[in-house]
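Trainee: I need the structure of the sequence given here:
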Amino acid sequence: MPKTLEPTAEHAPVAAFAPLDARVFRASQLTRGPWHPQQQHAGPPIALVSHALEAAAQPHGLLHMARLTANLLRPVPIADIEVRVQEDYVGRNAGHFSAVALADGKELIRATALFQREGEVDIPQGLPGHPLPKAPKTPADSPVQRFPFAHGEIGYPDLVESRIAAGRMFEGPSAVWFRLSYPLVQGQKPSPYQRVAVAADSGNGISAILDLSTHVFVNSDLTINLLRRQVGEWICLDARTHLSSHGGGLAESALYDEVGLIGRATQSLFVRKRE
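Mentor: Predicted structure coming up:
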């Protein structure tokens, strides 16, 4: 097992990850998720993969991440995480990249991403569905609410500030604003895409319609599609969960910044009753 890391009073976490070299990052307790005290919430390590993918695409002038798909192969420990990136194909206006995140030699996340070249395009007035919709409320009009799995230990609820724009968290369809309270990578300003990734994996949680004490509804993937880059520090998930009677489900989130719609995120769910 990889060595887990505990904070001390002298070494309180200052970011989700501390870079050890160009490819290896040490996770802090700010990444702790709700399922196990030594396992990360999937949002921060997916954002770390995005960080590495963006660095690979940037030299080609491909600055817009149009899609990120992360396959979650194993629980991600709070440990040293290595991220390896591969350039699959780069054309004039688009490039495909893949990445893998590992700990102790074991693959944890496999991801693919599509990056596009940005350019100004004059959009005609009066197109159907335009102007794009906005979130139900602004962050300023949304009350602060911590995640219900915050129980005194440092973790994901401390990494992000959360505010309710509609509904009730973990009680059905809801809209929640997220803002990073700490950097993703120590000493670096998080990119818009990293801010989105940290939040987007929470869609199935904030829109839960089953009781966590009686049912398991775990996602093993996350796909984010973005029509433009996020503006500002806030990202809103307007999320809902759909279930079948055959052990499957789908969580989908409309993604917003303070300007309006920026894209969507989906998660495939495995559902079962607890024994």
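
Trainee: when you work out contacts or count neighbours from here on, use the C-alpha atoms and nothing else.
Mentor: Fine.

Trainee: how about stretch 94-113: buried residues?
Mentor: Of the residues in stretch 94-113, those buried by neighbour count under the rule 16 or more other CA atoms under 10 Å are 94-103, 106-113.

Trainee: and for stretch 60-69?
Mentor: H60, L62, L63, H64, M65, A66, R67, L68, T69.

Trainee: mind listing what Q194 touches?
Mentor: Taking CA atoms under 8 Å, 6 or more residues apart in numbering, we find Q194 in contact with A47, L48, S50, H51, L184.

Trainee: same deal with D257?
Mentor: Contact partners of D257, counting by CA under 8 Å, 6+ apart, are A135, Q230, V231, G232, W234, I235, C236.

Trainee: run the last query once more with 7 Å
Mentor: Residues near D257 by CA atoms under 7 Å, 6 or more residues apart in numbering: Q230, V231, W234, I235, C236.

Trainee: to compare against the first, here's the next sequence to fold:
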Amino acid sequence: MTHQLNEELEKVLADGDFYFESLGEGRFRSSWHSQGAWNPHEQHMGPASGILAYALENFEPREDMRIARISYEIHGLIHAGEFEITTRMVRPGRTIELIEAEMTAKGRTSIVARAWRVITADTNEVAGIEDRSIPGPETCAVQAISEQWPGGYIKSIEMRANEQLRPGRGFAWLRTPYALVDTKDASDMSSLVGMIDTANGVVPRVNPSEGTWIYPNVDLQIHMYRRPVGKWLGLEVQQSFGTDGIGLTSTVLHDVAGPFGRAEQILTVRSR
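Mentor: You can find the predicted model right below:
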């Protein structure tokens, strides 16, 4: 049945070299490459968070500011196909601004994202980072993540990791050949943010192919003390499951220049 559903969706959804097709005026259509892992009719939170970051980054941009934090609240199923993103200023300011983007589809809210935009300055004199660097992607072997996880998005990414990767802890590098938007104007930041949610599937404590447990995240919080660059995203992940149905995936974020921030995801852990 799942195979049949996948084939039907593949015929319906655009299958180009991008995750989203821009339809104008804040409207988009998801491609096959953004299909989720838990439900064949939904988008994966990875590309969905990327397109929201794209909308936030292009909302009333200021050259003297950059996004330092994005928080995503997942309201429910992220429907595949057409959707709309509306953006607004929540808290204007001279040195800090809070902006919001809401994704809606089929008349319902799917995700609400809020971002703090902070004024930039030269702080080289006092700069310092405590997060350690990890070995680069060239030192790691290709991992077949699509053998563990289903869906068009997982098939769209390349994952590399070393032999220390284990259930619950490890690091991996990701990249994709596909553009975030068919307009090809997404920044490195938005494109890399579009892969961060994958962290929840990099070191799964329970193999998803067994089908006995599910553990989707209900949110995604991203903090960036440096603007990320390049095409490779490094995820240094640890995943914990509590005893009462709640888990947490915590990640140090890296690009080829080193660590640039952290991400957290609260999980709802449920037996099938």
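
Trainee: could you report the TM-score for this superposition?
Mentor: A TM-score of 0.88 describes the superposed chains when it is computed by TM-score structural alignment, normalised by the length of structure 2; 263 aligned residues with a CA RMSD of 2.3 Å.

Trainee: show me the strands in the stretch 51-200 of structure 1, by range?
Mentor: Across the stretch 51-200 of structure 1, reading from the start of the chain, the strands by DSSP state E, counting those that start in this stretch fall at 64-72, 80-90, 94-103, 106-116, 160-166, 174-180.

Trainee: these into CSV, with extra columns for distance to W35 of structure 1?
Mentor: Rendered in CSV, the data for these read as follows (distance: least, CA to CA, whole Å):
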stretch, distance to W35 of structure 1
strand 64-72, 14
strand 80-90, 19
strand 94-103, 18
strand 106-116, 16
strand 160-166, 17
strand 174-180, 20
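
Trainee: contacts for the top helix by length along structure 2, please.
Mentor: Ranked by residue count, the top helix of structure 2 under DSSP state H comes out as helix 45-57. Outside helix 45-57 of structure 2, the residues within contact range by CA under 7 Å, 6+ apart are 19, 34, 87, 101, 113, 186, 190-191, 193-198.

Trainee: helices of structure 2, residue ranges please.
Mentor: Remark: helices of structure 2, listed N- to C-terminal, are 2-12, 45-57, 152-156, 188-196, 199-202; assignment by DSSP H.

Trainee: how big is the offset of the second one relative to structure 1?
Mentor: So the one you mean is helix 45-57 of structure 2. Once the two are superposed, helix 45-57 of structure 2 sits an average of 0.7 Å from its aligned residues in structure 1 (mean CA distance after the TM-score superposition for structure 1).

Trainee: where in structure 1 does that helix fall?
Mentor: Here helix 45-57 of structure 2 aligns to structure 1 at residues 42-54, judged by TM-score structural alignment.

Trainee: run the chain-centre distance for the matching stretch.
Mentor: With CA atoms, centre = their mean, to the nearest Å as the basis, the distance from the averaged C-alpha position of stretch 42-54 of structure 1 to the chain average is 8 Å.

Trainee: same deal with stretch 100-111 of structure 2?
Mentor: 17 Å.

Trainee: any idea how far the residue most central in space within structure 2 is from I154 of structure 2?
Mentor: When structure 2 is reduced to its mean C-alpha position, the closest residue under CA atoms, centre = their mean turns out to be G46, at 3.1 Å. Plainly put, G46 of structure 2 is 10 Å away from I154 of structure 2 if you go by CA to CA, to the nearest Å.

Trainee: just give the closest residue to G260 of structure 1, not the sequence neighbours.
Mentor: K134 (4.1 Å; CA to CA, 6 or more residues apart in numbering).

Trainee: so the one you found makes contact with L261?
Mentor: Yes. Here K134 of structure 1 reaches L261: they are 5.8 Å apart, a contact under CA atoms under 7 Å.

Trainee: those two: which has the busier surroundings?
Mentor: L261 (21 against 17; other CA atoms under 10 Å).

Trainee: quick one: closest of the helices of structure 2 to A127 of structure 2.
Mentor: The closest of the helices of structure 2 to A127 of structure 2 is helix 188-196. By CA to CA, the value is 20.7 Å.

Trainee: so the closest one matches what in structure 1?
Mentor: Using TM-score structural alignment, helix 188-196 of structure 2 corresponds to residues 192-200 of structure 1.

Trainee: have a look at how far, on average, the matching stretch is from structure 2.
Mentor: In the superposition against structure 2, stretch 192-200 of structure 1 averages 2.0 Å from its aligned positions (mean CA distance after the TM-score superposition for structure 1).

Trainee: list the buried residues in that stretch.
Mentor: Of the residues in stretch 192-200 of structure 1, P192, Y193, Q194, R195, V196, A197, V198, A199, A200 count as buried by neighbour count, 16+ other CA under 10 Å.

Trainee: reformat those as JSON lines; add distance to P75 of structure 1.
Mentor: Written out in JSON lines, the entries for those read as follows (distance: CA to CA, whole Å):
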{"residue": "P192", "distance to P75 of structure 1": "25"}
{"residue": "Y193", "distance to P75 of structure 1": "22"}
{"residue": "Q194", "distance to P75 of structure 1": "20"}
{"residue": "R195", "distance to P75 of structure 1": "21"}
{"residue": "V196", "distance to P75 of structure 1": "21"}
{"residue": "A197", "distance to P75 of structure 1": "17"}
{"residue": "V198", "distance to P75 of structure 1": "16"}
{"residue": "A199", "distance to P75 of structure 1": "18"}
{"residue": "A200", "distance to P75 of structure 1": "17"}
